[in-house]
Structure formats: structure tokens, C-alpha cells
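J.: Would you be able to build a 3D model of this:
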Amino acid sequence: MSKAIDGFLEAEEAYVVRSSATAEDLPTASFAGQHDTVLDVSGHDEVLDAVSECMASLFTDRAISYRKANDISHDDVAMGVVIQRMVDADISGVLFTADALTGNRTIASIDAASGLGEAVVSGTVTADNVRVDKQTNDIIEYRSSHSEDSMEFSDQQRILRDEQVLRLVSYGNRIEDLFGPPQDIEWSITNDQVWILQSRPITSLFPVPTPAPNDDGLHVYYSYNHRQGMIDPMPPLSVDYVRQYTMWTLENLFAYHPSEFTSVAGAGGFVYLDVTPMLRSERLAQKWLAGIEEMDEPGVVPQREIVECRGDQLSSAPAVGDGSLRAYLGAIRTFARTAAVGGARTVWGLLNPNYEQFPSKVRTEYEQHVEEAIISIQTAESESDRIRRTVSETSKFGWTATKQLETTAGFISRRILRWLCPDCESEFEALDKGLRDNVTISMVLELGDLADIARESPAVAEALESGAEIDEIRDLEESTEFVAAFDRFMQTYGHRASSELDPSQPRYCEDPSPLLSTIRSRLAGGCSGEHREKLNQLEADADVAIARLEDIADRGFFGSIRRRLVKPLASRYRNYKSTRETPKYAYTHLWAEFRRQVLVAGERLEREGQLQNVDDVWLLQLEELLTALEDPEAWEDLNIDLESRKAEYRAHRTLRGPRVITSNGEIPRGTSSPDQDDSGLVGVATSSGSAEGIARVVHDPRTQQIEEGEILVCPYTDPGWTPLFLNAVGLVTDVGGVFSHGSLVAREYGIPSVVVDGATDRIETGQRIRVDGDAGRVEIIEETP
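T.: As a prediction, this is how the structure comes out:
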């Protein structure tokens, strides 16, 4: 190496010695700044020392930690060193071929400073910043380090001339075209000559939704995951499965299906709905945003910002097929069918004299439908046929679920009640609580019953408290009653899970440890029968509220008639509302069946050597999986890089998926009201009341639990989180709205809840907090001991 360096070096010249490791500049891990670069060295000895320093930086603490965080083996990395003649730069800087702050791929961003670029990269100087529209070559903003106001300074204060800015952007476009993804480019200028020093992918950008739209207009996508209160990214097969189910539902129930199905896209492990047709219509935008506000209020602000600021840029592509008369006639038929079924069921819901049997009736009908669907799936001949049939049955379930439109009668009943009894918020809040027939509340009650049964058997209680698993408990002589009850519970709810709309996630029937942990916590802090007494009290409170509403309705004209309407209207509302969770409870049976069939297929592919590990099956697209099962030769021709996909999925888990993203990759932030004041964190009130307790921040309900009397602070909730409600006295979530799952269950179970954006980052386990579900605030009373 020494002789090679001697043959390269020139006297009186300065050089830069740069590290270049094999794991650097990956699409998912840049390693920026992790390895050493040595500037301005000359002569044999200095260059040789710099080379040694760069080689050694492969195993600095920071490099080792970075590789560990990105799951890159230390044994698989090696270091190369680049020696470059040093450019005595007049100006240096960094060019991003996408806007790193907003993610917009049509905007280039440049930081520039006088002299060498190291100061810009390391952040030790304040640089000029320039933002350029790559499509029009317009300089959108030039912010000088010498001026506080953008664009308000003389040309002499600019480091870069307009011509130099546009030349850099042109080079950046060519480099991006060469490599593919948006690039982070280091550059220098000497005597007006541009030198490109280094280019690497920008790894911090959230991916653009795909498939891309087939027109040039701006499209806006809203996260299906956030709509469902689920903010964890999914692997490719799960995304594909959810996309297909959602596309079928949009097409067959709402006639919303642009050509090539760009109405449902995937990005970063999330599923996104193209909401552009709603937003470009003033009337539809109001209705759409009003509906979103009840489920996910923070999702409204960025969408409204786009409508107000860039509404004229929104795509005018037809929302129905190709925009032809035939497509519109088909849409009218679809809407008419859905409206007819929904209207008929709503009218019947208002007239049905047996509405009190509706919760049990609809649950039985759903369970029968799912049982028939699963028999149909399991009797298919091959693995690929069973997977196809699962997708088909899941999609068809969307139409079966229209029977749930009968519950619209419940909300009409509530609206009539509000007209009869205005300004009775506390009474209507009581009507939302204590809904015994809600399938998720039933799950909580039955879990509490299991704890009570265990409490009656000292041997079972002792085994649970010691951390025993269910198979160990089965071996105990005194466990017969508990095990029988536990098996009945699993037969009913074993298909559920945390993040249950992601079929890659294990179900309770595979891993019951979260349920046992909840029972264990209940044994330590609860009292026998306490959970059912609480529900009985909530039902009694609802009866008192109905009596008060009757007294209020009795006042004024036609009081006696108005009074007689109150109880049947209130009972209808409570009975119909209690079925809101039933469809999800039912169709997650099909999600669990899809998981089961995929794993069977994955085990076969692992045995045959097409996959190294059964879990790698989740890295495939649906068609790729079917190809692997049906045509091994075609599978080989696909030449899928599963390791790259695994790294990409791992990278997705480090990104925070946005609620709203555009077709050019921009993530609109919007401006909302202040989220903190003197009294604490300000959020959205979603269940009334107040509670004080120790905060427990939980990210994974499978591995974390809360104790009796604690306040659950978590990113979101779905039914898989419900067991934790048994011990919680309050709830704070990052995302959600008045009608999201966690809020509904919190109200029905009688605990206050508030949605605070970023709650899990701003609240720490161990802090004593107060949740005010009336004002929508969370107050930190005492810091963590």
C-alpha cells in the first residue's frame, strides 16, 4: 500500500482521505458521519496515517452502535479508503434532490457556505439555503445566512449566483436519474468549476405511494392505518392483502375505483387511500373532513391546508373508472344497490320491535358467515387455492357487513333524542357507557372472570404469579375449572391480536402470554367481581340518565307524548351502538385464517428451499407468493432480493408514517392550535371524567403490561389492546378521535381518555399524571422518581 500511495502522490499537493465501507450508502442506512474523513493532508507519512485512521474508524463506538441499530453484521463489513486530490474550494455545500423537511420530490434544497464543505456537513457554520422547483427551475426561496428575512438582501450577500444554483440542480437531476432514489450530494466550486465529491441516497425520506397515479395532477393520500388507529408499518404481504380488501370494498360498495386502482396505494408499510376526488369538491370535502375529525382529528389539518393553499393543483382525474358514460352508469348501479340495502335496513331498524335481540342476532349471523367462509377456504385443494379463496372471502365480507347499516337507526334515534332533550350532554355521555353487548366489552368482562376463577384456586394463582405458561398450568390438579374457562375464552377470542389488522402479527391462540399477564396483574391489584360491579354501575347510571331525559322531555307542549318516546329511542340507540365492534370481531377471523394459510405455505417453501425462513413469506407480494407455490421456475426468474426487502421493512419501522402524503412525496404538516399550555398537554377529549395515577407508556401489549390503577399511555389502541383496559383508570393515545376504537371502549368502560399528538414521546413511565377527559388535557403532576 505504501508504494501504491507513493506512485499516486504529487509533491506540494493536498489530499482528502475518505472512508468507504461496504455497508455505507445503503438505501436504508447512509452511515453519514459514522466513519472518518481526513482533510488537507500531504506527503507520504500524513496520507498513510490518514488511511490507517479511516480503516480503524470501521470499529469506532459510533459505527458499531449504528450497525447494531440497523441489524448489520460486524463480520460482513469491510473498509475501503479513497484518496482524492483536495479541491481548494471557493464555495462548498450539500444538495438534496428532494426537500428533506417536507419530502417533496419536486423541490431541490441546497446548503452553501464559503470555503470547504466539511463545515456545512458538520453543521459548524450557518449556510445559505436555497429551495428550487425542479419542474420549472424557479428559485422558490433563497435564505442568506446574513439576513433574517428570506429574499430580503442584496446580491452581494448571496454565496451562490442564480446560474450556479440552477447548474447544481441540473447536475443533481442527472445524478438522481442515474441512481434512482433522491440523492444527498456533496459538491464544491472552484473558479466557477463544479466538483461533485460524493452522492448517497437520502435515507430519511418516507417513500412515495405506489402505484403512482397515471396523470400529472397532485394527488392526496390519507392513511388507512391511522383511520384504523394502527400506526405500525406492515410487511409487504400484509400491505398487499389489506390493499386488495380495501380496493374491493371501494369498488363494490362505493363505486370508487380510478383506472389501475390508484385509489389505494402502499408506502412505507402503510396503506393509503387517494382522497383527491373528495377534496377537490367543496361539498364532499366538508363531509369527508367532518367524518375524519371524529376518528382522527389531527388528520384534518394537513388535508384542509392542501385544499386552501393548493386546491387548484389537485388532479381532475375521474373518481370512477376512466370517466366514460359506461363507468358512471356502473357507479350509479353500485351506489343505488348500497343505498337501497342501507336504506331498507335503516327503516327496519327504526321499526323493528325486537331491536333488543339485534346485538346477539347480528353476532350470530356474522359468526355463521365466517364459519362457512373458513370451511370453504380449508376445503380448497392446494395452498395457493386456499390463499386465493381467503382473499376472495375477505373481500366479499365487505358486502355481508352492510347488514350493519341497520345500526344507522340507532344514530337517528340519538338525533331525535337530542331534539327532544337539548343541552343534556352528561345524560348522553351516560348513554354511551355500560354497553354489555359490545363484543370488546364482553372480552374484558370474560378476562376479568378468568382472574376471579384463578383467585379461587391458590395453586393456579400462585402459578400465574410466578410467570407460568398455560401448558404448565394445565398440569396442575386444581386447574380444571380455570383451564376450561381459558379454553372457552380462546375459542371465542383467540383470533384477536395486537395490531390485528396486520395478518403478520401473532394471534392470542398462538401466543396467549399477554392475556396471562393481564390476569396476573389483575390478581395482584383487583378484587373479585369488581369488573362486573363497575359495568352494573354504568348500566344503572344509564337508566338514571334515561329517567332524567324523560323528565326533561315531559316539559312543554305534548310533554306526555314526548316522554313516552324517550325510553324506546334511548334503548334503540344503546342496543344498536353496542354492535359497532362486531364486524371487526368477525372479519378478523378471516385475517387470522389468512395468516394461518400463509404460514402453511411459507413452511412448504422453507422445506423446499425457496425461502430460508418461514417468516420471510411476509416479505413477498401476493402474486409472488402464488408464483412460488405454483411455478418454481418462474419464481427463480423473479430473482427477488429478500435481504434487501428485509432491510427496507426494518427501515420502515424507524420512520413515523404520516397521516397524509401527496403523490410527489410531500408530507403536509399544517398548523394546528397550541398543544401545550400552563395546565398541561392539550389534546382531544374522547371520554369524559378525570383520573389521576402513574403513567405507564406501552408500545407493545404483548410484552408490556399495566398494573391496577395506572394510566395507559400508548400510540393507539385496537381490540388487541383491550385486555389492558381491565387495570387502567385512564387512557392517553397518540392518535385517534371521538369514534376511534380506544375512545369508544374507554367511554363504554367508563374511563376518561384524551388523544394527545406525540403523547408517548412527551409522557414518561412513572410520572404521576391527571387525565381530564372533559377539557381534553393531560397534566403532569409529579416527575418520574
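J.: okay, CA-based contacts and neighbour counts for the rest of this
T.: OK.
J.: Packing partners of the host helix or strand of V307?
T.: If you go by DSSP states H and E, V307 is part of helix 300-310. Helix 300-310 is packed against helix 282-295, with contacts defined by 3 or more CA pairs under 8 Å, 6 or more residues apart in numbering; DSSP states H and E.
J.: Second chain to compare with the first, below:
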Amino acid sequence: MTTQYILDAVEAAQVDTDLLGGKAENLALLTRNGFTVPKWWVLTTEGFSTQLEQLGIKDWVEDKVKLLAGEENNKVIAGIAQEIQAEIGKQQLNDEIIQGIRSAISAEVLARTSFAVRSSVVGEDAEGASFAGQMDSYLYQSGENAIFTSIIKVMQSAFNHRALAYRIQKGLDLSDIRAAVIIQEMVDADVAGVMFTAHPITGSRQHALISSTWGCGEGIVSGICNTDETTVALYNDDVDTSINDKDTALIFDANGTHGTIEVPVEEVRREIACLEKSQILVLRDIGLKIAESYQMPQDIEWCLKDGHFYILQTRPITSLPPINAATDDVQVWDNSNIQESYCGVTTPLTFSFANRAYKHVYEQTFRLLGISEKVVQENQEMLNNMLGLINGRVYYNINNWYLGLQFLPSFKTNKADMERMMGLTDPVDMIQDKQLSFNEKLKKLPQIFKALFTLLSRYRKMDTLVAEFRSHFQQVYSAINREQLHTLTIGQLINKSKQLDAEIFLNWTSPIVNDFYVMTMNGKVHRWLEKVSVEYPDIVQNNLLSGEEGIESTEPAKFLLRMCGYLRQHEEIKNLVLEGENSKLLSLIQTCDPQFYSQCMDYIERFGDRTIGELKLESITLRQDSSFMFAILKNFLANPDLSLESLAKNESKFRKEAEELVYPLIESKLGRRSLRKFKTDLGKLRDAIRNRENMRLARTRAFGLFRSIYLEIGEQLAFYGKIDEPRDIFFLSIEEIYAYKEGRSIHTKLDTLIAPRKQEFASYEDNDLPHHFWTKGAVYCNNVYEYPHQDEDLDLNSEHLKGTGCYPGVVEKNIRLIFSPDDELSLDGQILCTVRTDPGWAPLFPTAGGIIVERGSTLSHSAVVARELGIPAIVGVPNLTKILTDHEKIRMDGTSGKVERIEVSDND
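T.: Sure thing, here's the model as predicted:
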């Protein structure tokens, strides 16, 4: 019976690990794998239980520790610890345990050898709980009595104040404290220390950190001894050692019978390295093999005697700081442009839908430019990751956008043009135009010429291509009857979604080519202006683009103004609109004025999907709630001077002034021929912007169709009890919805999948992110999403702000901060201030005295529409909505982009 309590290393490797505890289990693995470990034995956890049972306190101890569950008062913990330790120390070691030790370790060995006696608790040295330093160890124990006494003390230490508090902190089970005790031959070390096979300071898993000192390693653990610190690469021989003054060593107390003593280190050895480089590399290799055995980084105690290394114990590293990823793993994120379409927190359905659409579109573009199918397939990782979703917000993956541009001729010019079009205030230089050898250039020439020819030929036919695209889209769009969607099954609705995806987004080459055209021509016009040294070229270029007719982004506002004209002629229905509750007006008008109701329904049919946040599938549009339309009508009616005629007066004024400035300048400096070329380029840019805005309305309508389909899927899933409410559908991804229909779902309980997701996304609402930041390594692991200069830029009491002027005019009025359709939308000539806009904001603009937007560029929707409507506008004003307060008075200059606070509110 006695032998089951004491096991040697070989026997320990063959029993259940619960008998050994964590430290002995690790020693067994080290021994089994051939590492040099000083000879050792273990008193099993059964022996520990037997000792408590002999004292008659096993149940009493368990009851005592249960009282500590959740306890935070250190005095209470310490009191119970002392009680338990006192009871355990009342009797000597159990006779069966003593006989087991004598049977396992010969009397001769017991008499002439010094031993270390240390704990091995179940759960100790595990991944989540190392218990490092929590229990007591006793070194250089010689003779039976010293060893037996040390075993009792180690058992007591399993219940000491430190160990119990550690268990409570880690949430470990207090009712199952089981300890084994290790008896290990001491090595009278020349040098000892600790090695971390992953660097505990930098977090690098490619480097080890070795701490070493003279004497035994207990001096390091206790903090008595100074150490040399060596960083060594795991996979090459780079070694960097910091040698410190090692004035004290801990060694065997030769004057006593056991234990250690502090001694001064000889002067000559104090500031020389404990380990030579060759020894460091040998130790590194041992540590790497141990880590590979565990397949995780290890914290290893070791010692060196007569040139031989011994491994005393190992445990998993339970905590590492964030890894400082390599430079080539840096990822750049920016939403200066895309935030117009996907503002704020965006749901999983919208993101997965948009990401899929971007992939489809750019695959087509590659093929269109003559890029081989092989190259398209090789770049699937890039095409799948044009966008990112970080804390619920959509960002451009800038690295991949730049990589995509490298397939176009003249990357450097395209890169600058793209940055200008996207409004990147922080261009990225990590990706440069690749310098090709002559042979590489020669090999690439056919693809370059093909891409150039394709783009140029498409540019020449742009108006025709746009007309064909719009005709095809209208045909597809008209084939869907929204009112009949409820008659389809979930499977049929998903098939309808896939069909639309193929018919619309797999035929999207014209919009994307036109976007390239806008980017190219915008850059070209800008370079013309810089060539003749025009003062404020950005402002002049904006003025040249103003007053363009036929831009559908402004059509909703103009349609509503025509509706206002009708209301002004019909006093009774006008009063009903002014006084009625927005959410109930449509049904009232249907009865009171069928003609005006028809106008309302016509507007909803044409522009019902054009709303704030229109590309977010979760956005509530006029098709679900017509309140926004009536809020705008009330705004327009409150301004009697606002009409189609008044808008038209301003549209061409600044355009004409800019032309009168630029045309003579180009002619005088570059000649009449250059002027003709400039006018041609300017005309192409104007056409391209008009086409872009008009095709974006088609995109808005396409998203509206998909929104209706997915809302119906949500209605039916809620009807059958699969989700809690119809709008929960927005918290599933496209792939999850498809998989649910096709039998590939990993998680079929949709309601339990959605609930935590809704909580997660709700938590993102109040945690805004900067427009631009970098991440290293895994995007969601150990990254802080901070703009490098945001602290420098942010002064909440700043009196002067600066952005980019988009349309000239000086306005001195109060501001209105508006962020969503749910805000109070009455402007009445005040300056509209917001974070971002999309085309759905356009109906608000005519009643604004000016427009200032925190994010965006001169080609943003807000800038384009403001120019068309002749409203002074500024975009790209950092921290605008954090600094300005609602209703405060400011002066804005749409030419210089300057904003001056007239009545400054203290923002502390």
C-alpha cells in the first residue's frame, strides 16, 4: 500500500496526472523526453489526502476553504489560512508515507544527498494559472528529519494566504485543493537562472530571454540577486546580453545542516557574464526543444554545474504583452471616403453584402483590363479583403487598394489621383511603384497596352456605356415586384437575391470604369491648374465643377420643391402637412388629397431608397417610414424664398467666375491649343462626375431591392420563431443566411447567435474610431485603433478650424449639429454641421445657409451637391462635431475652408 504514495520519475510518467500535480507532471514529461533533470520522486496527491485524513481534518479543511468563495478581504483570507496551516502542522508525517520514502530512496542517498522539497498542486503550472511563487519550497534539505519536516511545511503552504488569495483571484475551485510534493536531488549550481522561450517584455515569439546569476536560482525568484539579461534569437545566433553588477549570490549554507545563505560575489566576477555565448546557444536550443514538446512558450528554471545544464522545472508562459509585429505586417485602414456610404456602426449583413459586392466589381475590372484569369485567381486574398469591419465600422483596406492599383499603368500617378479622390489626408508610402527591370517591363508591355487601350476606348464611349448600364439596370429593377415578395418562400427569396446579385453586380463594369475616369480626369485637371500656378487650385477646381445640370443627386430636393409649389397653392393641405404628425401624414393625405398623395407615392417610388445611410441595409427608408419626407417638406415650406428658381440663380455664378480666371491664364501661359485641351479635359471631368452621381442612384435602388428581400426573409424567420424579430436578420452575414438555406450552418440556433452579436454591436455605438489608423499582426488582437496625431489635433476650445473649401461664400450664422433622420431637422438658414453625408442628405441642403462636414473630400457627395445647389460648403474639418456645440454662432468661408467661432462655448 505504501508504494502508491511515493513514485519515482519512471513510475510518475505512467499514472494519472491528477496524482502528480502540475509541476511533477511537467517533470515527468521532461524526463520522458530525455532532458537532463536532477533525479526526483513525488509524494502523490493521495498521500496528501491521507495525511489530512489521519489528522481527521480533511472535511473540516474543505468546509473552511468553501467559506472563502468570492472573499476579497485579505484579513479574512489570512485568518482562515493560519487556522488550516496550524492544524496541518500539529502532527508528524504519516507512517505509510515515511515508509514509502524510505523504500523509494535508499538510506545512503537520504544521508549523503541534499534535496529540494517543493509543491506540485493540481492545476499548478497550467496555461491559465502558474501559481508561481504562491507555495513554499525548501532547498538543500539533508537527512530524513529535515525532509519529513519540509514535506509538512509544503503541505501547509498549499493553504497559505498567498495561495488561497490567488485561487480566489483566478476563480479556481476552492473545494478541490490537492497537492503533491516533489523531492528532488539538489544540484550545487555554479550558475542558475530562468529562461523564457518567448520574450516576456517585447512579446516576441522569435526571441528568448535568459536571466542568469551566480549560485542557485532561488536568488532570482526571491529578488535577492541581480542578473545578467540575455535576449537570444530562436532561429539564428543573434545574442544581446546586458551584464549587471551581481554583487550577491545564494549558495548552500555549509555551516548549517540545510538551506541557503547569501554571500558576496568576488569583485572579479561581479561584472562579467555568467554565461558564454556558446553556452547561451546550447541553453537556447534546449529551451526551444522543450517549448516544441509542449507546442507553446515555456518559463524554464535551469542551472549549470561543471559545464552541464540541468532543467529543474518548466511551466507554460501564462501572459505575454502584445507582439510588436514586423513592419511588413502593418495594415493601414482609412474611411475618409467610404464612411459617406457606411456611416457609424454597420451591421454584419450590410458589411458582408458590401464586401461581396466590392469583390465582384473589382474582379470584373481586372478582367476588363485584360488581366489573366490566373492572376485574378492568384489575387483572391486581396479581392476578398478590399474592406474591413472594425468595431462595427467599415474601412478601406488601403494596402489592398494600392496593390490593386499596381495592375494599372503609371501606378504613382494613379496612386496620387486615388488619394485625392478618396480624400486621404494621410497618404501611405509603404507601397511604391515597383521598379521593373528592362526585361520585366518588356514582358509587361502587352498587358499595359491592353489595359490602356481598354480604358481609353471605354472612356471615349462613356456616355454610351452609361446609357446602356442604366437601361439594363432599369430592366432588372422593373422585373421585381416588391408587393409580391411576401408570397415567396425563404428559399425562393434567397434565390431571388442571388439572381439579382448576378444580374446587377456582375454587370457593374461601367460604374467602376467611370470611377477610374473621375479619378484620372480629376487628377489631370488638377495638374493643369498647378502647371499655371493658380492660387488655391482646389477651390478654383471646385468652382469650375459647380453649376452642372442633370445630376440626379439633386433631383430629390428639386422634386420636393415642386411638391412645395403645389402645397403653397393649396392652403388646406399645406396646413395639414405643417401641423400633422410626420409618421401619420401619408395616410391622412391619401384621404384628403389624392392628387398630392399621388405625388408623395411617386416620390417614394423614385427616391424612397435615397435616405441618410442609404447603403446600409438596416437603414429605415421612406418605404418603411415616410416621416423624413414630411420633415423636409416642412423645412422647405418654412422658407418662403426657397424655390427652384432661387436655386437656379446661384448654380452658374461661381463657375463663370472661375472660368474667367482660369481660361485667360492658361491661354497666356501655355497657348490657345493648351486651353482647348484643358476645356476638353474639364468637360470630361464634369461629364464623369455627373455620370458617377447618376449611376450611384442606381446603386441606391439596387440596395433598396436587396433590403426589401432581406426584410421579408426576416419577417418569415420571425414568423416561424427562428429569430426574435424581423430586423434581427441584419445581424447575420450573407454567408450565414445562404448556409442556413443550403444546410451548411455551423450554428443553426439563429436567435442564440444573434443575441450576443446585437449586444456587441450596441457596445460599439458610443466608441467612435478615427478615420485613419494602422494595425500590426492580427487586426483584432492587441491593436489600439488610434490616429497617430489625434491628441495633437484635438483642442476642444479652439476658436479657429480649417478644412477644404468646396463652394465659395461667407456665412455667419448659428449651426445645427445633425447626425441622423431622428434628429430635429429644422434648419431655416442655419449652418448644417455633421460628421459625414451621403446622397440621402441632399433634401436637407436647400434650407441650409452653409454646410460643413467633418469627413470627406472635394469629390464627396456633399461637395458635389452643395456645388450644384450653390450652397457654401467646407469638408474635411478634423474633430468638427467634437469642438462645435449645437446652436453656437460661427463664420464659415467656403473659399478658404476656414471656420471661426464667434460665440465660443467652453467645452471643458
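J.: TM between them?
T.: The TM-score (TM-score structural alignment, normalised by the length of structure 1) is 0.64; 616 aligned residues with a CA RMSD of 5.4 Å.
J.: quick one on the thing from earlier: from the chain's centre, how far out does the helix holding V307 of structure 1 sit?
T.: The chain centre lies 21 Å from the centre of helix 300-310 of structure 1; the measure is CA atoms, centre = their mean, to the nearest Å.
J.: Show me where the stretch 251-400 of structure 1 has its helices.
T.: Per DSSP state H, counting those that start in this stretch, the stretch 251-400 of structure 1 carries helices over the ranges 276-279, 282-295, 300-310, 325-351, 358-378, 383-400.
J.: Determine the set of other helices and strands touching the host helix or strand of F678 of structure 2.
T.: In this assignment (DSSP H and E), F678 of structure 2 forms part of helix 672-719. Applying 3+ CA pairs under 8 Å, 6+ apart, one finds that helix 672-719 of structure 2 contacts helix 462-478, helix 490-504, helix 509-531, helix 653-670.
J.: Pick the most deeply packed of the ones you listed.
T.: Highest mean neighbour count of those: helix 509-531, a mean of 20 (counted as mean count of other CA atoms under 10 Å).
J.: Can you check what angle separates that helix from helix 462-478?
T.: Calculated by axes from the mean of the first three to the mean of the last three CA atoms, to 10 degrees, helix 509-531 of structure 2 forms an angle of 140 degrees with helix 462-478.
J.: Quick one: list the elements packing against the next helix or strand along the chain from helix 509-531 of structure 2.
T.: Downstream of helix 509-531 of structure 2, the first helix or strand assigned by DSSP H and E is helix 537-544. Contacting helix 537-544 of structure 2 under the criterion 3+ CA pairs under 8 Å, 6+ apart are the following elements: helix 509-531, helix 653-670, strand 804-807.
J.: quick one: which of the helices and strands packed on helix 672-719 of structure 2 is nearest R270 of structure 2?
T.: Nearest of those to R270 of structure 2, taken as CA to CA: helix 509-531 at 67.1 Å.
J.: Which other helices and strands does the closest one contact?
T.: helix 348-368, helix 411-422, helix 438-460, helix 462-478, helix 537-544, helix 672-719.
J.: Most tightly packed of those helices?
T.: Highest mean neighbour count among those (mean count of other CA under 10 Å): helix 537-544, with a mean of 22.
J.: can you pull the contacts of the spatially most central residue of structure 1?
T.: What sits nearest the mean C-alpha location of structure 1, by CA atoms, centre = their mean, is I231, with 2.0 Å. Counting by CA atoms under 8 Å, 6 or more residues apart in numbering, I231 of structure 1 touches 225, 657, 715-716.
J.: how about the aligned partner of it in structure 2, secondary structure?
T.: Aligning on TM-score structural alignment places I231 of structure 1 opposite C343 in structure 2. Following DSSP: H, G, I helix; E, B strand; the rest coil, C343 of structure 2 is assigned to coil.
J.: how far away is C343 of structure 2 from Q85 of structure 2?
T.: 62 Å (CA to CA, to the nearest Å).
J.: now swap in M892 of structure 2 and tell me
T.: The gap separating M892 of structure 2 from Q85 of structure 2 is 76 Å, by CA to CA.
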